[in-house]
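Novice: Sequence first, predicted coordinates after that:
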Amino acid sequence: MPETTAPDAAAKLVCRSVWKLFGSDAERVARLISARAITKEELSASDAIPAVRDVSLGVHAGECFVIMGLSGSGKSTLVRCMSRLVEPSAGEILFNGENLLAASEKRMIEIRRHQMGMVFQNFALLPHMSVLGNVAFPLEVQGVARARREARAREMIELVGLSGREHFFPRELSGGQQQRVGIARSLAVEPELWFLDEPFSALDPLIRREMQDEFMRLQSVLKKTIVFITHDFDEAIRLGDRIAIMKDGAVVQVGTPEEIVLAPADSYVSEFTRNVAKAKVLRVGPLASRLPGSVAADSYAGEVSAAATVAEAAPLFGETGTRLLVKSPDGQAVGTLDRDTVAAVMMRG
């Protein structure tokens, strides 16, 4: 069911009844909302236009929290409210327990420079700077000494797979490479909270898939707290630990990919999930049988992570394999996955 009024107070980032209103009547209506002195009918009759409507949610440390919806649903406005690049009209936003709406502009600049990283769709690279200069630029703004900031930039360039291109300029790179530079630059400050606003939507499908793979690899290493914006449901279920679906500025459901697909909250969410193959969403872990103590290691067709989807596990059986060894993220054997179980899920679509 949707999270509406009680997000986890222990979460790293918490939104409580956040609104963003535009229009000539926005300030007056925002005061009434804060005082709980306006009805839905009065709001509809006003000249205020809600771009974000009473959003409450919590983003936990180390998770990739995906916010998705169609164009105009309010997802990009919401993520800009979270960092106060757009000023919310009402509500609370807490980061590590600190109310960002009570923070001074100087304090917000400090938080954005040192604790938040941001990647946007248009890359926003500085054309006159090399790859090294672009990645090091946030550290230069912080006043970090040149040798130290360039050393850190080189680490990030290697992390995103662009070693050897440090002295290339943006115009000399492909779209995917430019986005890798944007990712490296946002990571250079070692952010606690990483915002990505449709970072791959401008890329062609093949490069987009490669960048999703790269993103998943980076997250497996870095374990960042991420807010990821997309309008692509396949991308959302592939990358997200949890997903919030927005419509008309409001969050209509928050849940894991499995919860969203298997138990949609309403017809709007059902429409998103209607054509999603369950095998792309269901994880191996809940389907695994108890680990037998007497089965020899060579009787398994292979190994699979408990976090893998059924669709990812299916090819690992090969032509004749009947079971896979299921392992936890830390490499411990936790169970077995039978071919018949996978086949049953695939047959159900």
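Specialist: Thanks, I have the structure now.
Novice: hey, let's count contacts and neighbours off CA atoms from now on
Specialist: Noted.
Novice: Would you mind finding the longest helix in this structure?
Specialist: Taking DSSP state H as the criterion, the chain has its longest helix at helix 205-222.
Novice: Please name every helix or strand in contact with that helix.
Specialist: For helix 205-222, the elements it packs on are helix 175-187, helix 233-239, judged by 3 or more C-alpha pairs under 8 Å, 6 or more residues apart in numbering; DSSP states H and E.
Novice: which one of these is the most hemmed in?
Specialist: Most buried of those by mean neighbour count (mean count of other C-alpha atoms under 10 Å) is helix 175-187; its value is a mean of 24.
Novice: Tell me which residues are up against it.
Specialist: With C-alpha atoms under 8 Å, 6 or more residues apart in numbering as the test, helix 175-187 has contacts from 117-119, 123-125, 131, 134-138, 153, 156-157, 159-160, 162, 170, 194, 199-200, 203, 207-208, 211.
Novice: Use this one as the comparison:
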Amino acid sequence: MAMVSLAPDTASSSAKVRAATDAPAALICRNLWKIYGANAEAFLRENPMPTHAEVRAAGLFAAVRDASLEIRQGEIFIIMGLSGSGKSTLVRCLSRLVEPTGGSVFYEHQNLLRMSPAELIQVRRHKMGMVFQNFALLPHRTVLGNVAFPLEVQGMPKEEREARALKMIDLVGLTERAGYYPRELSGGQQQRVGIARSLAVEPALWFLDEPFSALDPLIRHEMQNEFLRLQRMLSKTIVFITHDFDEAIRLGDRIAIMKDGAVIQVGTAEELVLNPASDYVSAFTRHVARAKVLTAGGVSVPVTPGEALGATVPARALVAEVAEVVLTSNLPAAVVDKNGMVIGKLERANVIANLVGGVP
């Protein structure tokens, strides 16, 4: 049986370097709440698990409701939902830019909610990077000055901070524009400066809140490619907010979907498509091109003993990547795991059903 080789396409889920599923948790939140309104903390103490209706009846608003997540070291963890679902508030609670009303947040086995302001500042300055939709570049500083700014805040000597800033500028492909001011840059270039600035502190944990949503589609696609390139080089632990499921599929290792402040489901894109936990999750995945999400292993079926099989395809390969070899063969393809063991087969009817969006 011939083994199908996969093209090194950065947009491909299978070609993307994904975090190990057994990687240790880098960031953990447990039963996290953010309730706005008078006496919110007292209300939560008296009502540890209030319903959405009970919160509203008390004249309060729950932006985050009982959220629990474990984000693995080195993974791109996507948080998505419609506008007002609580995704941005959740990320701000994880970094304590917004003070949670209840729950816990652990980073490197330390509870961020118990840190003093001085301790938290040190963690943010040295271990966290943040990129938001609003680039917030300093208009009176050049690209070099903007990227070096967080290092200046740290107190790093000028020569050292500019050397590191230039390294980050080169990483995002803006070396020739190091002396430009923000007004002299395109939107995509400004976003690259924001990314370089957040990377200058060499963060282990990187928060990005819809960083590409203000860009036009072509530049957005280019920035996604750039983002994946950087992650292959740097292997950061990343929390990335988006409302675009296509972007989530392209970038993420796992996806958390939120609604009304609550985390509805967490899983890979394939898991969300195949096993949505609710109609709300189904609505997010309804128009997804299934062949670009589902893997050969995910949709394979058992092999009959003694059955003849054709080409061999990796279980991690997307259906779209192996469709041609399956459709042009008279025999089902053998689906193999990373050790080369046959774990199932992929048939023409199975591939066709997924290419047209149906369920086999």
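Specialist: Now that the structure is in, tell me what you want to look at. Please read these numbers as outputs of a predicted model, since none were measured by experiment.
Novice: how about the longest helix of structure 1, which residues of structure 2 does it hit?
Specialist: Using TM-score structural alignment, the residues of structure 2 aligned to helix 205-222 of structure 1 are 217-234.
Novice: for stretch 235-250 of structure 1, same thing?
Specialist: The alignment of stretch 235-250 of structure 1 onto structure 2 (TM-score structural alignment) covers residues 247-262.
Novice: what do you get for stretch 260-276 of structure 1?
Specialist: Taken onto structure 2 by TM-score structural alignment, stretch 260-276 of structure 1 occupies residues 272-288 there.
Novice: C-terminal to whichever helix or strand Val252 of structure 1 is part of, what's the next element?
Specialist: Element membership of Val252 of structure 1, judged by DSSP states H and E, is strand 250-255. Following strand 250-255 of structure 1 in sequence order, the next helix or strand is helix 257-262 (DSSP H and E).
Novice: Arg30 of structure 2 corresponds to which position in structure 1?
Specialist: Applying TM-score structural alignment, one finds that Arg30 of structure 2 aligns to Arg16 in structure 1.
Novice: hmm, I was thinking of Arg197 of structure 2
Specialist: Superposed on structure 1 with TM-score structural alignment, Arg197 of structure 2 falls opposite Arg185.
Novice: how close does its match get to Arg149 of structure 1?
Specialist: Using C-alpha to C-alpha, to the nearest Å, Arg185 of structure 1 is found at 11 Å from Arg149 of structure 1.
Novice: which residues do these two both contact?
Specialist: Here Arg185 of structure 1 and Arg149 have Ala136 as joint contacts, going by C-alpha under 8 Å, 6+ apart.
Novice: ok, back up a step: the strand holding Val252 of structure 1 vs structure 2 - mean distance after superposition?
Specialist: Taken over the aligned residues, the distance from strand 250-255 of structure 1 to structure 2 averages 0.4 Å (mean C-alpha distance after the TM-score superposition for structure 1).
Novice: Which strands and helices lie in contact with that strand?
Specialist: Taking 3+ C-alpha pairs under 8 Å, 6+ apart as the contact cut, strand 250-255 of structure 1 packs with strand 49-59, strand 242-247.
Novice: buried residues in it?
Specialist: Residues of strand 250-255 of structure 1 classed as buried by neighbour count (16 or more other C-alpha atoms under 10 Å): Ala250, Val251, Val252, Gln253, Val254, Gly255.
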